[in-house]
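1. This is a predicted model, with the sequence first.
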Amino acid sequence: MRSLGTRRAALVAGAATVAVIALAGCSAGQVAETAMLDTPIVGVDANSADDSVFVRDATVQYNGLEGYAKDANAPLQLSLYNQTTTELTVTISSRPTDQPQVVSARQVGTVGAAAPVTGNQPSAANATEIPGEEPPSASPSQPATAPQPGVSVQPGAAEQPASAPAAAQVTPANIKIAPLGSALFRPTDRQPLQVIGLSDALKPGMSVNLVLQFSNGSAPLEIQVPVAIPLSPASRAPGNEGEDIESE
C-alpha cells in the first residue's frame, strides 16, 4: 500500500507531464500557422486573362523621398514568364488613368545613345595631305574680306562643327519571350527598361499605369506599378542641440 506522500508525488508528476504535452501542442500549432503566412511582396503580381503570361514583382526604382520630376524617366523592375509552348511578344506602354496617385508616361522602353550626325565635308584639321599635291587654297573668286575697323573677328567663327551632339534613341518595349521562357528586367541593367516622360511627378506612395499587350490575342492587362520601398530606412534629420539633455 502506497503512502500518502508517494501518491501526491505521482499526481504532481502526472500533472507536469500533461502541462508539457499541452504546451508542446500549442507551440506546434503556432509554428504551423506562421509557416502558412506569405512573405510580403512590394511589387505587383498579375496574370494575363488566359494565364499565358505571368507578371511578377513589378516596381519603379526608389530614388529618394523626392521621387521623379515631371517629364523624367524612371527605371522599372519586372519579370515576365511565358507559360505557353510558343514564342510570345509582350508590348508594354502607358496611358492616363483617372485613379488617384497614379501617373502615366509618354513611352516605355530602353534608352540608348544614337550615333552622332557627321557633316558631309571634312574639317581642315582632319584633312589628309596627299604627297606630291599642294594643299587646297582659297579660291581667287572669293577673296578674303578684311575686317572692318571696330569689328572684332572671333577665331573659328566661320567654321561649322563637324558633328552634332548624339541624340538619345528610344527602343519601344516589344519583348519576345521564348516558349516556357522568361524576361527579367532590373534597374541595374546596362540599358534598363524605363517609363519615359512622366506625365506628373512620381513620388513614393504613388504608381505609374502600364498596359501590357500580348501577341497571342489575350486581352490587354493594365496594372499600376508602385514606387519600390527602400531597402534601408531614410536618415533622420539632426535634432536641436540639447534636445536629449535632461534639465537639471
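-> Cool, got the structure. Source: prediction; values computed, not measured. Numbers count the residues shown, from 1 in each chain.
2. From now on I want contacts and neighbour counts done on CA atoms only, so please keep to that.
-> Will do.
3. who are the neighbours in contact with the spatially closest residue to Leu88 that is not a sequence neighbour?
-> Spatial nearest neighbour of Leu88, chain neighbours left out: Ile177 (5.3 Å); criterion: Cα to Cα, 6 or more residues apart in numbering. Shown in contact with Ile177 (Cα atoms under 8 Å, 6 or more residues apart in numbering): Tyr81, Asn82, Glu87, Leu88, Thr89, Val90, Ala183.
4. from the residues you listed, which would you call buried?
-> Burial by neighbour count, 16 or more other Cα atoms under 10 Å: within the contacts of Ile177 this picks out Tyr81, Asn82, Leu88, Thr89, Val90.
5. Same list, these, but as TSV with secondary structure please.
-> Below are the buried ones among the contacts of Ile177 laid out as TSV (DSSP: H, G, I helix; E, B strand; the rest coil):
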residue	secondary structure
Tyr81	strand
Asn82	strand
Leu88	strand
Thr89	strand
Val90	strand
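6. which residue packs closest to Gln224, ignoring adjacent ones?
-> In space, Gln224 is closest to Asn209, 4.6 Å off (Cα to Cα, 6+ apart).
7. got it, and Gln107?
-> Excluding the flanking residues, the one nearest Gln107 by Cα to Cα, 6+ apart is Ile196, at 5.1 Å.
8. what packs against the helix or strand hosting Gly25?
-> Gly25 belongs to helix 4-35 when assigned by DSSP states H and E. Helices and strands in packing contact with helix 4-35 are not found; criterion 3 or more Cα pairs under 8 Å, 6 or more residues apart in numbering; DSSP states H and E.
9. What's the first helix or strand after that helix?
-> Counting by DSSP H and E, what follows helix 4-35 is strand 44-47.
10. just to revisit the earlier point, need the max-distance pair from the buried ones among the contacts of Ile177.
-> Farthest apart among those by Cα to Cα are Tyr81 and Thr89. That separation is 11.2 Å.
11. ok, structure two:
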Amino acid sequence: MSGLVGRVAFITGGAKGIGLACAQALGRGGARVVIADVSADDLKSAERDLGAEGIECASAVCDVGDRTQVEAAVDFTVKTFGKLDVAVANAGIVRAADFLDLTDADWDAVIRVNLTGVFLTGQVAARQMKAQGHGGSIVNISSVNGVMAIPTIANYNASKGGVNNLTRAMALSLAPHAIRVNAVGPGSIMTDVLRQVVADKAAMAKVLSRTPMLRAGDPIEIGNVVKFFASDDSSYITGQILYADGGRMALNYTVPVPEEALEGL
C-alpha cells in the first residue's frame, strides 16, 4: 500500500482495541505514530507493544473532549516527528440505559467524547495540516449504529450519526486544502467491550445471527481500512463512510448460526 512511508499519524483512543489496531496497521505501513488516550498506564503498554514490532511511536495522555489537551497532543506530535499527515479520531465510549432512564450526565458524556472529540481532533489536526501546506488525511471512526439503532444506546447512536454528517461537512470544507476526510463504520468487532457482551454461546449466537459472515471482526481489519484511507491509494476519496460489518447492514433478516461458529465459548 502506497503513501505511508515517512508519514506521521496521530490516533486518539490509541491504547487499546480498534485504536491500537489502527496504530499497528499504519505503523506496519511505514508511518510514525503518536497514540493518545486518557490512560497513561494503557498508553505505556501499547507503546511497548508497538515498539516491539519495530514501529516508531510515541504517546500522549489526552482527553479528546478538552480542546487544550487535543491541541497539546497535536503539538507534541509535531514536536516529536516534525509534522502531521494523518489523524484518526477513534476515541469513544458507551453508556447504556433504556431511553426513558437515560440521564443527562450519560448523554453529555457520550456526546462529549464521541462527537465533540471528533470535531476537536479534526479541527485541530486540520489547522496543522493547512499550515503545513501539503494536505493530509483525517479518518473518523463511526459505527453501523450511526445508521441503525439499538434502543439502549440512544446517546451512542446519536453521536455516531453525528460523526457521519460531520465527516461529510469536514470533507467539503477541507477539500480546497487537499485534506481528505472519511469515516469507517465498524460492525461487531472483537474488542474488550464485545467480549463482555458475548460471554456465553447464547449471546454470541445473537450477535452472529445478524452477521452473514458468521464471525466478529478483528480490530486489525478496521485498522487496515483506516490504512487505506490514510494512504495515497484512496487519493480521490473524501466524504465517504465505509462500513466494515461482515455484511450486517445488507441483511434484512437473521441467519442461522451453526454450532461450529460458537466453538471456544
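-> Structure received. Please read these numbers as outputs of a predicted model, since none were measured by experiment.
12. quick one: TM-score?
-> In this superposition the chains share a TM-score of 0.22, using TM-score structural alignment, normalised by the length of structure 1; 99 aligned residues with a Cα RMSD of 6.4 Å.
13. Turn the buried ones among the contacts of Ile177 of structure 1 into JSON lines, including distance to Ala28 of structure 1.
-> Shown next, in JSON lines, are these (distance: Cα to Cα, whole Å):
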{"residue": "Tyr81", "distance to Ala28 of structure 1": "37"}
{"residue": "Asn82", "distance to Ala28 of structure 1": "39"}
{"residue": "Leu88", "distance to Ala28 of structure 1": "46"}
{"residue": "Thr89", "distance to Ala28 of structure 1": "48"}
{"residue": "Val90", "distance to Ala28 of structure 1": "46"}
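14. nearest to Ala173 of structure 1, of these?
-> Val90 (7.8 Å).
15. so that closest one touches Ser182, yeah?
-> No: at 11.2 Å, Val90 of structure 1 does not count as touching Ser182 under the criterion of Cα atoms under 8 Å.
16. which other helices and strands contact the helix or strand that contains Asn182 of structure 2?
-> Taking DSSP H and E as the definition, Asn182 of structure 2 sits inside strand 179-186. The helices and strands touching strand 179-186 of structure 2, judged by 3+ Cα pairs under 8 Å, 6+ apart, are helix 117-132, strand 136-141, helix 154-174, helix 219-230, strand 241-244.
17. For Pro186 of structure 2, find the nearest of the ones you listed.
-> strand 241-244 (5.0 Å).
18. tell me which residues of that closest one are tucked away?
-> Neighbour counts over strand 241-244 of structure 2 (16+ other Cα under 10 Å) mark Ile241, Leu242, Tyr243, Ala244 as buried.
19. try stretch 72-84 of structure 2
-> Ala73, Val74, Asp75, Phe76, Thr77, Val78, Thr80, Phe81, Lys83, Leu84.
20. can you put the buried residues of strand 241-244 of structure 2 in CSV and add distance to Phe119 of structure 2?
-> Shown next, in CSV, are the buried residues of strand 241-244 of structure 2 (distance: Cα to Cα, whole Å):
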residue, distance to Phe119 of structure 2
Ile241, 16
Leu242, 19
Tyr243, 20
Ala244, 22
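21. Looking at these, which is nearest Val139 of structure 2?
-> Ile241 (9.5 Å).
22. Touching, the closest one and Asn164? I think so.
-> Yes: in this structure, Ile241 of structure 2 is within contact of Asn164 by Cα under 8 Å, at 6.9 Å.
23. if we can go back for a sec, include distance to Gly112 of structure 1 when you put the contacts of Ile177 of structure 1 into a markdown table, please.
-> Converted to a markdown table, the contacts of Ile177 of structure 1 look like this (distance: Cα to Cα, whole Å):
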| residue | distance to Gly112 of structure 1 |
| --- | --- |
| Tyr81 | 25 |
| Asn82 | 27 |
| Glu87 | 26 |
| Leu88 | 24 |
| Thr89 | 21 |
| Val90 | 20 |
| Ala183 | 19 |
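24. with those in mind, which one is nearest to Phe214 of structure 1?
-> Using Cα to Cα, those come closest to Phe214 of structure 1 at Val90, 4.9 Å.
25. Could you report the distance from that closest one to Leu23 of structure 1?
-> The gap separating Val90 of structure 1 from Leu23 of structure 1 is 54 Å, by Cα to Cα, to the nearest Å.
26. so which strand or helix has Ile175 of structure 1?
-> Element membership of Ile175 of structure 1, judged by DSSP H and E, is strand 168-177.
27. List the buried residues for that strand?
-> The neighbour-count check on strand 168-177 of structure 1 (16+ other Cα under 10 Å) flags Val170, Pro172, Ala173, Asn174, Lys176, Ile177 as buried.
28. Quickly note the distance from the third one to Leu78 of structure 1.
-> In this case it means Ala173 of structure 1. Going from Ala173 of structure 1 to Leu78 of structure 1 by Cα to Cα gives 12 Å.
29. Likewise for the fourth one?
-> In this structure, Asn174 of structure 1 lies at 14 Å from Leu78 of structure 1, with Cα to Cα as the measure.
30. Please apply the same query to the first one.
-> Val170 of structure 1 sits 19 Å away from Leu78 of structure 1, taking Cα to Cα as the criterion.
31. Next: Ala58 of structure 1.
-> Using Cα to Cα, we find Ala58 of structure 1 at a distance of 4 Å from Leu78 of structure 1.
32. Same question for Gln213 of structure 1.
-> Distance, Gln213 of structure 1 to Leu78 of structure 1, using Cα to Cα: 15 Å.
33. right, and Gly51 of structure 2 touches Cys57 too?
-> Yes: using Cα under 8 Å, Gly51 of structure 2 is in contact with Cys57, at 6.7 Å.
34. Between these two, point out the one with more neighbours.
-> Applying other Cα atoms under 10 Å to Gly51 of structure 2 and Cys57 shows that Cys57 carries more neighbours, namely 24 against 15.
35. if I look at that one, how far off is Ala205 of structure 2?
-> Cys57 of structure 2 is 38 Å from Ala205 of structure 2, by Cα to Cα.
36. hmm, back to that, out of the helices and strands packed on strand 179-186 of structure 2, deepest packed?
-> Mean neighbour count (mean count of other Cα atoms under 10 Å) peaks for strand 136-141 among those, with a mean of 28.
37. by contact count, what packs against that one?
-> Identification of packing neighbours for strand 136-141 of structure 2 by 3+ Cα pairs under 8 Å, 6+ apart yields strand 86-89, helix 117-132, helix 154-174, strand 179-186, helix 219-230.
38. a markdown table for those, including distance to Arg195 of structure 2?
-> Below are these laid out as a markdown table (distance: least, Cα to Cα, whole Å):
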| stretch | distance to Arg195 of structure 2 |
| --- | --- |
| strand 86-89 | 23 |
| helix 117-132 | 25 |
| helix 154-174 | 18 |
| strand 179-186 | 15 |
| helix 219-230 | 13 |
